[in-house]
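Peer 1: Sequence plus predicted model, see below.
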Amino acid sequence: MTAPSRFAAALRITLISAAITAVPGLAHADWRKAETRHFVVYSNGFERDLRDYAIELERIDQLLRTWFALPEQQDERRLPVYIVRNRTDLGIVAPELPERIAGFYSANFRDIRAVAVRAEGDETLRHEYGHHFMFRNFPGAYPAWFREGFAEFFSTATVSPAGRAAVGKTPFNSVRVLNNLRWLPMEAVLGGPPNLQDGRETAAFYAQSWLLTHWTLTDPDRRGRMEKYLADTARGVAIDTALRTHFDMDAEQLGRTLRAYLDAGPRYAELELGAASPALTTSALPDSANEVLLLDINARDGGPANQGPAVLDRARQAAERHPGDLLAQSMVARAELRWGDPAKAEQAVQPLLDADPTNVDLLLLMADARITAGDKLTDPEARERLYRQARGFLARAYEADPLEHRVYQSIAYSRRFTPDYPTANDVELWRRAVAIAPEVASNRAVTAEAMLNHGLVDEAEQVIQPIANDPHGRETPARIQRILTRIAEARAGAATSAPAGPAD
């Protein structure tokens, strides 16, 4: 993927600012939400379309669980999914997205959600949900090709209203790339990630990753062999050794095998899921959603700094038009935290919290306001005083919802300047945050670092490995490499200091 020019980026920000200013004029369709077992889907289209979309997502989840014989988990948090009308709306949510992108998935410190353009981003949404599903259910040390191949394999899955499912249909773009671009050497694919600055290399990597995943997942014998291959390479076995051990071929032979597989026409699998419709409820959002919901999603993610003044000004005006409205006041509080004044964020939230003292989102916003204000201070005592106040709100949030991962990460984050950080309790806080929301990659690096400070080398490695080969990871490769180096040095030190065995 090539980076856009500075002129194009500046032009896009200008256009987005204009679009944000025009949000009130878009208030012709009412926002509603549909709630199922695994999703909360928001849309400002027809209610019938919203229901169909939510049911389809729930069916895709059912398909994935059936495919992997995965039992349901209790108390699993639902994924918010926002269906926007067009790319202009998507640009308000995420101004820095390339124009050709029709949707995205984000799991970060602030929020977990997916966003897609209606009727354009379906495959993108299924691809990104594949990543979410893998992280939640199978976190592990997977190579980049398998991460992307897995998501792309399920991106074309379909389920009919009668419950007939198809898995492994061929993505048009992947086949076009495979038939028209030069293939990468398979050893480069197996050892990825690709050079994302080279569009052709990236396209070939993704297409070959899909083909390799398709070749393995659609055959029980190859699937079993691949599971052993992945387990070996995760333990540090060389790629060529693992390939010969489990597939009796080298990388060049694998490439020829995949070309023959492509020429034969990869087939897809069909399953019967049953015709029973998933349970679903729908409800209307307040009128303010027409004006503020897209801005709220933007503020949750903390968009680019150069759009801050436009978003903040728009947020303040919208909040003035909707006094006492939960959505509008929460939105302006997030915008104030990102680009404005933490004290004004508290002013927006406090009346709402007084009326609803166990609202977890409001308690988290108040804690964020105190932490953000503390981060701006240089006086350690004054800063710690604000952090302690934040932990008071977080304790109340824990009482209201002990399964909210943001509570644990925020408590641990607020303690990072204390002299005894990280204590064993801090490690447990990070451990709990990762356990509840394993898809939030940004928590894994800091958790691994805290564990290493307590000598928990094996556990630190388990925590960091799932993001070590992520081609889209937000953590810098340098930080991950420092953690992996610390793990290797700790192991080497332990081996050196181990007592010698008894003499023969």
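Peer 2: Done, it's in.

Peer 1: use CA for all of it now, contacts and neighbours both
Peer 2: Noted.

Peer 1: Give the closest residue to Asp89 in space, chain neighbours not counted.
Peer 2: Spatial nearest neighbour of Asp89, excluding adjacent residues (Cα to Cα, 6 or more residues apart in numbering): Leu294 at 7.3 Å.

Peer 1: also this one, for the comparison:
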Amino acid sequence: MGLGMVYRWFICKFLWALLLSVAFLGGCTSTQKLVNSKWYEIETKHFRIVTNGNSEKVERLAVDLERLRVVAERHIGFIPDQQKLTVYALSDTLSFKGVSGREDVRMVVGLFRNTSHGSFALVNLAGNKYFPGNPARQILFHEYVHFLTYGRSSSNLPYWYSEGMAEVFSTISFREDEYELGMIPISRAITLDYSRELPLKTLLEAKNGSLNNKDREALYANGWMLAHWLIFDRQRAKALGRYLNSYNKGLAEARPLWEELGMTFEELESQYRSLPKSKFGYFRMPMPKVKEAEFNSAVTRLPKKNAILEIANFMAITGQEVAQLKSFIDYAEKQEIRSYELNSAMAVAELQAGNFPKAKGWLDSIPVEFHGERWFLEVQARIGLAEELSKFENINLNAVVDIRDKYVKLVNSQDDVPIYWYELAVVMQVLGYPREDYLEILEQAYLRAPRNVRIAWWYAHELYVSRDKEYFAQVASPLMVQLSNLERESRLTSMRREIEQIKGDRLSAKPVKEGLGEKLEKYQSMTGKKAVALALDFRGSFAVGLSEENVDQQVANDNALGLCEKYRKRYKVFGKCRLYAEGDQVVGTGAIEIRL
């Protein structure tokens, strides 16, 4: 399709649709829409979809998600998840606004939330419905490709290619035993036709969060264009593969993309500028052979009470405004939908907002006969742990032991909930368990929620301290893509640069604050009798004591431990100070002894 011929009449239809949606939004609230809907649950091998839309259409969407997963397995390397992905397929903009808590619902029609309870996708089935190609479906497919590549993978893709590749897969379609790949999303065609060109240098060097909104939209479109041009040509695809391999390794001597293509930068730039006037075809290929059972699906009617409880709990764990959740629950109760589990959702929402007294008040409102329910134990344990952690040095260890026992019960009753494992690991660290013991528990949390930043952040630090280079890369690479905090990004970069001994420019950004990587690099430059002591806690907070002596190793060890303890108290680090290294020998990882 030539990009110069963009479907301008769709702009008129889209504006008309906006006017209609404004009129519609005035007649009903999100809460009313959600509570008064009929709900369905569609399950396949790897997906669980909850919807208040057309169940037959959503079932077809579920089967196509399974097909996309099979095709992606052929083209994209990823490690399968232990859990099904939960998708909330909302029938319209009102429903999407109510569940997502977003105000910009006319601009956003789909999103992912990677929580400590697992990963969730939200999609507005009516989003941009006057555009061709089903934009809501495209958004879901785009984000699912990210979901696969941002999981447990050591791949570190350039930003432009990560987004461009996801856009290429977003328009995939299926017919009988074939699939079609490569059609342009209409929104990207509009961007390429109307917007100013994003310079090639800007495209290739962009990082997540480095562009304004307009340029980010241009990156999606130009990323699709360049990725399409590279992927669907055999020789260019080989050159792209070599480039991505060296980029992923962070090699200082890695050749840039244009050299891998046998071009100068100016030649690639000239080709790039001509691409919007080119024709981009799509490609039809046979589906990979899999058992028919891979695409089996089951549809059941979800009782309204169950749907309301699930939505309320989702709103709570994703930190939506307490007042919004309270309004939702109040209306549900007016419609005779009552459960003390809704009180526990309010307690979680108040806890997320940092309101301990209000959270405890909601918990206390639940009658004693429900205190053995899993949902009550969860909130009771979470509130108790948060309250004790707020005391730092004055923690009541007997209370923490009681909290530990609650988490053990929770893990034993439902072992697929990541936060149960994560907070059990936190409790074990606070109680002074051996490091290898709580790391086994933390790994279980990570395996169940590899995209949750809080869990992956702690686990990446622990793997770094263990000098587990391969597993660290597997956790840190997708985590880096998700970080929007410059200080955290620089800290993770410093660790990766040190453990992989990377000297190239790509990982040499000046850190905002001195991270663990800089600390260990400084230690390695010391001479004589030297030692380093380290305390690391579940937040990724750390304290480091470095000591260098001319004569006595024991004096160096004691000084390092003393400095570490001083900084641990100053920065309120929960982990205990341990001797980490003597000379060049790492001794405090809880693993085999290795050399720095």
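Peer 2: Great, that's in hand. A quick note: this is a predicted structure, and the numbers were derived from the prediction, not measured.

Peer 1: returning to what we had before: can you tell me the helix or strand for the residue nearest to Asp89 of structure 1?
Peer 2: Element membership for Leu294 of structure 1, per DSSP states H and E: helix 289-301.

Peer 1: The helix or strand just after that helix vs helix 289-301, what angle?
Peer 2: Sequence-wise, the next helix or strand downstream of helix 289-301 of structure 1 (DSSP H and E) is helix 308-321. Interaxial angle, helix 308-321 of structure 1 versus helix 289-301 (axes from the mean of the first three to the mean of the last three Cα atoms, to 10 degrees): 140 degrees.

Peer 1: For helix 308-321 of structure 1, name the packing helices and strands.
Peer 2: Here helix 308-321 of structure 1 touches helix 6-21, helix 289-301, helix 326-339, going by 3 or more Cα pairs under 8 Å, 6 or more residues apart in numbering; DSSP states H and E.

Peer 1: With distance to Ala207 of structure 1 and mean neighbour count added, can I get those in CSV?
Peer 2: Shown next, in CSV, are those (distance: least, Cα to Cα, whole Å; neighbours: other Cα atoms under 10 Å):
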stretch, distance to Ala207 of structure 1, mean neighbour count
helix 6-21, 28, 16
helix 289-301, 30, 23
helix 326-339, 38, 26
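
Peer 1: what about the ones you listed, which gets the closest to Gly455 of structure 1?
Peer 2: Checking those against Gly455 of structure 1 by Cα to Cα gives helix 289-301 as the closest, at 33.6 Å.

Peer 1: Mean deviation, that closest one versus structure 2?
Peer 2: Superposed on structure 2, helix 289-301 of structure 1 shows a mean distance of 3.3 Å to its aligned residues (mean Cα distance after the TM-score superposition for structure 1).

Peer 1: tell me what that helix is packed against?
Peer 2: Using 3+ Cα pairs under 8 Å, 6+ apart, helix 289-301 of structure 1 is in contact with helix 87-93, helix 308-321, helix 326-339.

Peer 1: of those helices, which approaches Ser209 of structure 1 most closely?
Peer 2: So among these, helix 87-93 is nearest, using Cα to Cα, at 28.0 Å.

Peer 1: Where in structure 2 does whichever helix or strand comes after that closest one align, residue-wise?
Peer 2: Using DSSP H and E, the helix or strand that follows helix 87-93 of structure 1 in sequence is strand 103-107. Alignment of strand 103-107 of structure 1 against structure 2: residues 110-114, by TM-score structural alignment.

Peer 1: Distance check, Asp221 of structure 1 against Arg147 of structure 1.
Peer 2: Distance, Asp221 of structure 1 to Arg147 of structure 1, using Cα to Cα, to the nearest Å: 20 Å.

Peer 1: And the two? Which one has more around it.
Peer 2: A count of neighbours by other Cα atoms under 10 Å puts Arg147 above the other of Asp221 of structure 1 and Arg147, at 23 against 10.
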